[in-house]
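# Predicted model and sequence below, questions to follow.
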Amino acid sequence: MNTAQRLRGILAGSAGNLLEYFDWYVYSSFTIYFAHAFFPRGNATAELLNAAAVFAVGFFMRPVGGWILGMAADRYGRRSALTISVLAMCLGSLAIAICPTYAQIGLLSPTILVCARLAQGLSLGGEYGASATYLAEVASPEHRGFWSGILYVTLIMGQLLALVLLLFMQYVLLTPTQIESWGWRIPFLVGAAGALLVFWLRRQMNESESFEKARSKDNKGGVRVLLQHWRAVATVCGLTLGGTVAFYTYTIYMQKYLANTLGFSKESATLISALSLTVFAAMQPLLGALSDRLGRKPLLLFFGFGATFGTVPLLGALSHATSAWMAFGLIVSGLLVASGYTSINAIVKAELFPTRIRALGVALPYALTVSIFGGTTEYIALWCKQAGHENWFAYYVSAAAAVTLLTVLRLKTTDRITAEMVAMSQPGEQATKDL
């Protein structure tokens, strides 16, 4: 694959990743406006809890997507799995966009919402493993960390675009009443339409050479083979646990926390979240490129120590934030620490597995961990608030980060991707690159 083909493949995969995460995060960004549409009206926290529960339910489909699409990516190709995943996301978004409200069809409304989120969860469960694997296999070794950061930029940009669209609707297009009445459907329609465009783009992608060479050898993969690499699987779970809890704390939950706990207006909470995500996105390729020079492990240690010992004082200070700028600065500080994980997590995990099970090896344990811990982060935070002990949540985040720290301290691996490529082109030679 030449440089132009490599760049086209990375950009096509990244564009799809952006659109998939836009569709996924539109739900959380607009929850404060549409929660009442799918559930009986009650107090604001109860409605948010119901919506957060559906958000969590969608996550529980992600391991199924990681398993099905991960195996498809390892057997039929990364491109095929990526194409299927974006189509499933499109169907889920369209279903939410046209779904009648609870007042119109009763319990059937939240039932349709749950089914749509299950389809989207399946899609996203397979998306991460396939896109991370594809990027790792087509990016040049000396810039792999940088492109890992770019991949995460697309994830953040998907969330950021959801917030930007909300800001545009809040300040320019519609009134709050109009957004709550019908305007919240617009972003889901936008996401469904964009997914069709990405579907076409991904059909034009070139398959990775690593996969083609591995397929020509007729190597068998699957869960049975994956279990032979149980240490790598456990490493993916350990790395993901703290990273995903920290990520969802400072991105997904912060918008609700600012509005529901600190008393900021919905518009101000959205603006603070959007600005902090913009800074967060800019951090990713910079820290990814830094890992190409220093190695992956120093950045992971920065996250591990920072999140384990810094979360409680940081969230404590945030609970006393008296201005939007103070809240913004504290959130960005948390996101900086989280970037030690997010900027390189895709490439670190892909480097743990051989080609024949790489997509499944990344997707399944990652999706399983995210579904259990990432998908419930917002729900646990809201539960702590409703129980009258909101400060407990900070200790929960710290405990999750401690698991990741212990995993990083024990982490020893080599760059399998580079080793495989060298072995294919120069039989008998070995190439390793410590994290």
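On my side now, so go ahead.

# going forward, measure contacts between C-alpha atoms and count neighbours the same way
Noted.

# Residue 236: how many residues sit nearby?
Taking other CA atoms under 10 Å as the neighbour definition, residue 236 ends up with a count of 27.

# what do you get for residue 155?
Burial measure for residue 155: 24 neighbouring residues, criterion other CA under 10 Å.

# Wait, it touches residue 17, no?
Yes. Under the criterion of CA atoms under 8 Å, residue 155 makes contact with residue 17 at 6.3 Å.

# also this one, for the comparison:
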Amino acid sequence: MALEAKRLRAIIGGSAGNLVEWYDWYAYTSLSLYFAASFFPKGDATAQLLGTSAVFAVGFFMRPIGAYVMGRYADSHGRKAGLAVSVALMCAGSLMIAFVPNYASIGLAAPIILLIARMIQGLSVGGEYGASATYLSEMATRQHRGFWSSFQYVTLIGGQLTSLAVTLILQALLTKAEMENFGWRIAFLLGAALAFGVYLLRRRLAETASFEALSKDRPASGAAALWRAHPREFVLVAIISAGGSLAFYAYTTYMQKFLANTAGFSIQTATGIMTAALVVFMLVQPLFGSLADRVGRKPMLLLFGVGGTLVSVPVFSALAIARDPVAAFGIIMIPLLLLAAYTSISALVKAELFPAHIRALGVALPYALGNALFGGTAEYVALRFKQAHVESGFYWYVAIILAMTTLCFWLLPETKRTSLISED
């Protein structure tokens, strides 16, 4: 009982930190509709959103660097040490965004500082994914690994929901002008304060048995060693991360803008629709994780891959002409429920492919590369298609990438049987 209580506390503690990390990351996209003009004052609304989306994408391209540095750090110094450093970086980035003056005050320096802050946050999130995926997977029991590892996305979505909830509260308390002037800064100040609290919490977490069992003469780590020993796993994780990340950002963060900028819903209505959809999406993660414990990982991945490929074009097409919020919510839930079959176990599948001495790096680096190339650019690509007046091209883009991802799902082993996480 004492061991199970310790395990539960560790999982809850790690998950709480993950939530705050992702709140800080998503606050940027939740509030970019309000601060876009502060940093990119010229052009129409779509042009301004392109500017903030480009900075968002650059943050993603810092994630492979963060994944490499923090992945090696977590493999060398421990999972909880990596988690503490990642949240400290997120705190610093959020503080910078909260206090950076606007374009009217300091000119070009404003978007440059914004860019630097997002680069710091990109380093943080790049390290967070590998460390938290490894930590939760190693802390979970073999029989319920899918269930417990699903809480990485419960807290990831919880962070996104928290950012949306803060946005809704600020919208209710402040006028549109006040939101554009100073209201959006409040969310980043809150994120920085929460990140500092989590930093203190993470320093007190228990270390995993997998890391503690490693001997001092462990095999070499690093990107070269990872590629030499696990090239097939590296490529497969990068590709499935690309497709999964593209689908996730297309149907979550970009969807709020799509509902406002294409379907014609107000910002408040679009935010409300996405909040309701994400609550359901978050709650079903443990259900799909538990199902993966029963039927295996591969059937769940194929459900997402095949289903996502088939529904992407019709779902976006239907949403583009949707006018009823309830109907829009129902349509959005179709791809989100399919996506849950992937998100609930995606971190676990990756962790089960690599041995303990290189697990954090093996999870983080190929994930970050695929995520940066396709997840981080999702909004930018979508808005480019819209600006070129061929918005339906983005719908087909998502479907084609998911079809390619499905082929990689076929090539994966059934990691429920072949897991390299040996501890119970």
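Okay, I see it. None of these values were measured; they are calculated from a predicted model.

# contacting residues for the nearest residue to residue 16 of the first structure once chain neighbours are set aside?
Ranked by CA to CA, 6 or more residues apart in numbering and with sequence neighbours excluded, the top spatial neighbour of residue 16 of the first structure is residue 198, at 5.5 Å. With contact set as CA atoms under 8 Å, 6 or more residues apart in numbering, residue 198 of the first structure has these partners: 12, 15-16, 19, 86.

# same question, residue 147 of the second structure
By CA under 8 Å, 6+ apart, the contact list for residue 147 of the second structure reads 286-290, 292-293, 344.

# among these, who's most crowded?
Ranked by neighbours (other CA under 10 Å), the contacts of residue 147 of the second structure are led by residue 344, which has 32 neighbours.

# in the host helix or strand of residue 67 of the second structure, what counts as buried?
Using DSSP states H and E, residue 67 of the second structure maps to helix 63-77. Judged by neighbour count using 16 or more other CA atoms under 10 Å, the buried positions of helix 63-77 of the second structure are 63-76.

# next one: stretch 6-16 of the first structure
Buried residues in stretch 6-16 of the first structure (16+ other CA under 10 Å): 6, 9-16.

# Throw the residues you listed into JSON lines and include secondary structure and distance to residue 48 of the first structure, thanks.
Below are the buried residues of stretch 6-16 of the first structure laid out as JSON lines (DSSP: H, G, I helix; E, B strand; the rest coil; distance: CA to CA, whole Å):
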{"residue": "6", "secondary structure": "helix", "distance to residue 48 of the first structure": "43"}
{"residue": "9", "secondary structure": "helix", "distance to residue 48 of the first structure": "39"}
{"residue": "10", "secondary structure": "helix", "distance to residue 48 of the first structure": "37"}
{"residue": "11", "secondary structure": "helix", "distance to residue 48 of the first structure": "36"}
{"residue": "12", "secondary structure": "helix", "distance to residue 48 of the first structure": "35"}
{"residue": "13", "secondary structure": "helix", "distance to residue 48 of the first structure": "33"}
{"residue": "14", "secondary structure": "helix", "distance to residue 48 of the first structure": "31"}
{"residue": "15", "secondary structure": "helix", "distance to residue 48 of the first structure": "30"}
{"residue": "16", "secondary structure": "helix", "distance to residue 48 of the first structure": "29"}
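
# count of neighbours near the residue nearest to residue 179 of the first structure when sequence neighbours are not counted?
Once its chain neighbours are removed from consideration, residue 179 of the first structure has its nearest residue in residue 33; the separation is 6.7 Å (CA to CA, 6+ apart). Each residue near residue 33 of the first structure was counted by other CA under 10 Å, and the total is 20.

# chain center to stretch 227-242 of the first structure, what's the gap?
Centroid separation between stretch 227-242 of the first structure and its chain, computed with CA atoms, centre = their mean, to the nearest Å, is 17 Å.

# cool, stretch 241-255 of the second structure as well?
Between the centre of stretch 241-255 of the second structure and the centre of its chain there are 9 Å (CA atoms, centre = their mean).

# Please enumerate residues in contact with that stretch?
By CA under 8 Å, 6+ apart, the list of residues contacting stretch 241-255 of the second structure reads 26, 29-30, 274, 278, 332, 335-336, 339, 342-343, 366-376, 378-379, 398, 401-402, 404-405.

# do that again at 7 Å, thanks
Among residues not part of stretch 241-255 of the second structure, those counted as contacts by CA atoms under 7 Å, 6 or more residues apart in numbering are 29, 367, 370-371, 373-375, 378-379, 398, 401-402, 405.
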